[in-house]
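>>> Sequence first, predicted model second:
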Amino acid sequence: MAATSPPPTPALTAERILEATEEVLRRHGPAKATVVDVARALGVSHGSVYRHFRTKAALREAVTKRWLDRTSEQLSGIAAGDRDPEVRLREWLRALFDAKRRKAGADPELFATYMVLAGESGPAVTEHIADLTGQLTAIIADGAGAGVFTVPDPAAAARTVFQATGRFHDPGYAREWVRPEAEDDFGSLVELLVRGLSSP
């Protein structure tokens, strides 16, 4: 009987490295996770990892961006839709709150890790906030164009809405998201914001 050769090792890609990094961070936490740990998990040398990410900081920045981008991608479909802007705004704010709450509740250790990484990764967080406020601007601008919202500057209104709802998406408030009154508080705030955007 002829010996079978082992299956070929998948090519080392940036995506594979980021997946492995996330697992290493989950196991070891941000303080102890190293590039050597990531390389070991992939069965490669740490030099191979550095060929894709030149420094440990670059790797941590990339894995943080990947984590944040998941939320942005979930919301972009709502923002780019062609339905009533008020409906889209309500759905977008709800989806943002739900996405953040799900991340915090489903994997609290990894969520805590990413809170540390986000504190280190200024550009990734800044880009994430700019993307989210850009999506909000698009919705509010559509509403202003349709006469649903009466705002002279959709970008300024979007920044205000984003800041006003921070309690329901800023990770620093994660402990409050499980309070029984969180749902009612969120609903009341959204109603207030929508009325404010719509008032003459």
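Thanks, I have the structure now.

>>> For the rest of this, base every contact and every neighbour count on C-alpha atoms.
Fine.

>>> so how far is residue 111 from the residue nearest the centre of the chain?
For the chain, the residue sitting closest to the mean C-alpha position, by C-alpha atoms, centre = their mean, is residue 68 at 2.7 Å. Applying C-alpha to C-alpha, to the nearest Å, the value for residue 68 to residue 111 is 11 Å.

>>> Same question for residue 96.
Counting by C-alpha to C-alpha, the gap from residue 96 to residue 111 is 15 Å.

>>> and what of residue 129?
According to C-alpha to C-alpha, residue 129 and residue 111 sit 18 Å apart.

>>> More neighbours: which of those two?
For residue 129 versus residue 111, the count of surrounding residues by other C-alpha atoms under 10 Å is larger for residue 111: 20 against 16.

>>> sorry, back to before: give me every residue that touches the residue nearest to the centre of the chain.
When contacts are counted by C-alpha atoms under 8 Å, 6 or more residues apart in numbering, residue 68 touches 124-125, 128.

>>> Tell me the secondary structure at it.
helix (DSSP: H, G, I helix; E, B strand; the rest coil).

>>> what do you get for residue 28?
helix.

>>> and it, how many neighbours?
Using other C-alpha under 10 Å, residue 28 has 14 neighbouring residues.

>>> Tell me where the protein has strands.
With DSSP state E, there are no strands along the chain.

>>> now the helices: where do they sit in it?
Along the chain, counting by DSSP state H, helices occupy 14-32, 35-42, 46-52, 56-79, 85-106, 108-120, 122-146, 154-164, 182-198.

>>> can you list the residues that contact the second one?
The set of residues that contact helix 35-42 without belonging to it, under C-alpha under 8 Å, 6+ apart, is 17, 20-21, 24, 45-46, 48-49, 56.

>>> residues of it that come out buried?
35, 37-39, 42 (16 or more other C-alpha atoms under 10 Å).

>>> dropping in the other structure now:
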Amino acid sequence: MAPTPETLTAERILEATEEVLRRHGPAKATVVDVARVLGVSHGSVYRHFRTKAALREAVTKRWLDRSSAALSGIAAAEDRDPQARLRDWLTALFEAKRHKAGDDPELFATYTVLTGESGTVVGEHIADLTAQLTRIVQAGVDAGTFRAEDPATTARALFQATGRFHDPGYAQEWKRPGVEEEFEAVVELLMRGLRAD
């Protein structure tokens, strides 16, 4: 049964928008399509999201936040060794991006387009991820296992150095045989460079 406008929530609209984007792609998906899936008028959707751009930005943020949430648990695990946390965090980021690209390629392609449109959302996502990395690097410096004059700068360098394994522009390479070994080699090189000894 379709929801009534009274039970319509932003979350339900975002779920429907994801379904519409998967079906039609970003070029053809409209607010009217989203409203139709929900069984409401497009005006009801606009009460939650003032413009189509705002809706697209919100659905992009929701998609990116899923990655951030999974990674934040690793970053926050203060009781774990910083080296293991860093390795696990980088691995989880790579795996999350690979799964998004491989499990639902249509939606991944759609979000690649949408993230190109949403400069602030993408910037905030990258800032969140590098803040998580900074937390791990700082913990390593505090424990005496990492050497870094400025943990924030080091975190940004780590993020950029591993870009090939999480930047959507490289998604086609993530399917190649041997990519896991290449990832491990890059991570090991970075870990050696960080170690205080």
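Received it, and whenever you're ready, just let me know what you need. Bear in mind that the values here come from a model prediction, so they are computed numbers and not experimental data.

>>> tell me the contacts of the equivalent of residue 105 of structure 2 over in structure 1?
Aligned by TM-score structural alignment, residue 105 of structure 2 pairs with residue 108 of structure 1. Residue 108 of structure 1 makes contact with no residue, according to C-alpha under 8 Å, 6+ apart.

>>> Structure 1: which residue goes with residue 94 of structure 2?
By TM-score structural alignment, residue 94 of structure 2 lines up with residue 97.

>>> before we move on, the earlier item: could you dump the contacts of helix 35-42 of structure 1 to TSV with distance to residue 193 of structure 1 and neighbour count?
Shown next, in TSV, are those (distance: C-alpha to C-alpha, whole Å; neighbours: other C-alpha atoms under 10 Å):
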residue	distance to residue 193 of structure 1	neighbour count
17	42	22
20	41	19
21	39	24
24	41	21
45	53	14
46	50	16
48	50	14
49	46	23
56	42	14
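
>>> State the pair within those that is farthest apart.
The span of these, defined through C-alpha to C-alpha, is set by 24 and 48 at 16.6 Å.

>>> sorry, back to before: go through the contacts of helix 35-42 of structure 1 and name the one nearest residue 86 of structure 1.
Taking these together and measuring to residue 86 of structure 1 by C-alpha to C-alpha, the closest member is residue 21, at 39.4 Å.

>>> show me the contacts for the residue mapped onto that closest one from structure 2.
Aligned against structure 2 by TM-score structural alignment, residue 21 of structure 1 finds its counterpart in residue 17. For residue 17 of structure 2, the contact set (C-alpha under 8 Å, 6+ apart) comprises 34, 59.

>>> what residue of structure 2 takes the place of residue 198 of structure 1?
Checking TM-score structural alignment: residue 198 of structure 1 goes with residue 195.

>>> Please apply the same query to residue 131 of structure 1.
Per TM-score structural alignment, residue 131 of structure 1 is aligned with residue 128.

>>> Residue 151 of structure 1 now?
Aligned partner of residue 151 of structure 1 by TM-score structural alignment: residue 148.

>>> for its match, what are its contacts?
Contacts for residue 148 of structure 2 (C-alpha under 8 Å, 6+ apart) come out as 137, 141, 154, 194.

>>> Isn't the last one up against residue 147?
Yes: here residue 194 of structure 2 lies in contact with residue 147, judged by C-alpha atoms under 8 Å, at a distance of 5.4 Å.

>>> Which residue is the nearest non-sequential neighbour of residue 106 of structure 2?
Using C-alpha to C-alpha, 6 or more residues apart in numbering and skipping the chain neighbours, the partner closest in space to residue 106 of structure 2 is residue 22 (6.1 Å).

>>> roughly how far apart are that neighbour and residue 52 of structure 2?
According to C-alpha to C-alpha, residue 22 of structure 2 and residue 52 of structure 2 sit 16 Å apart.

>>> ditto for residue 24 of structure 2
15 Å.

>>> same check, this time on residue 119 of structure 2
For residue 119 of structure 2, the distance to residue 52 of structure 2 - C-alpha to C-alpha - is 16 Å.

>>> rewinding a little: with distance to residue 172 of structure 1 as new columns, can the helices of structure 1 be given to me in TSV?
Output for these, formatted as TSV (distance: least, C-alpha to C-alpha, whole Å):
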stretch	distance to residue 172 of structure 1
helix 14-32	18
helix 35-42	28
helix 46-52	32
helix 56-79	15
helix 85-106	11
helix 108-120	8
helix 122-146	14
helix 154-164	13
helix 182-198	15
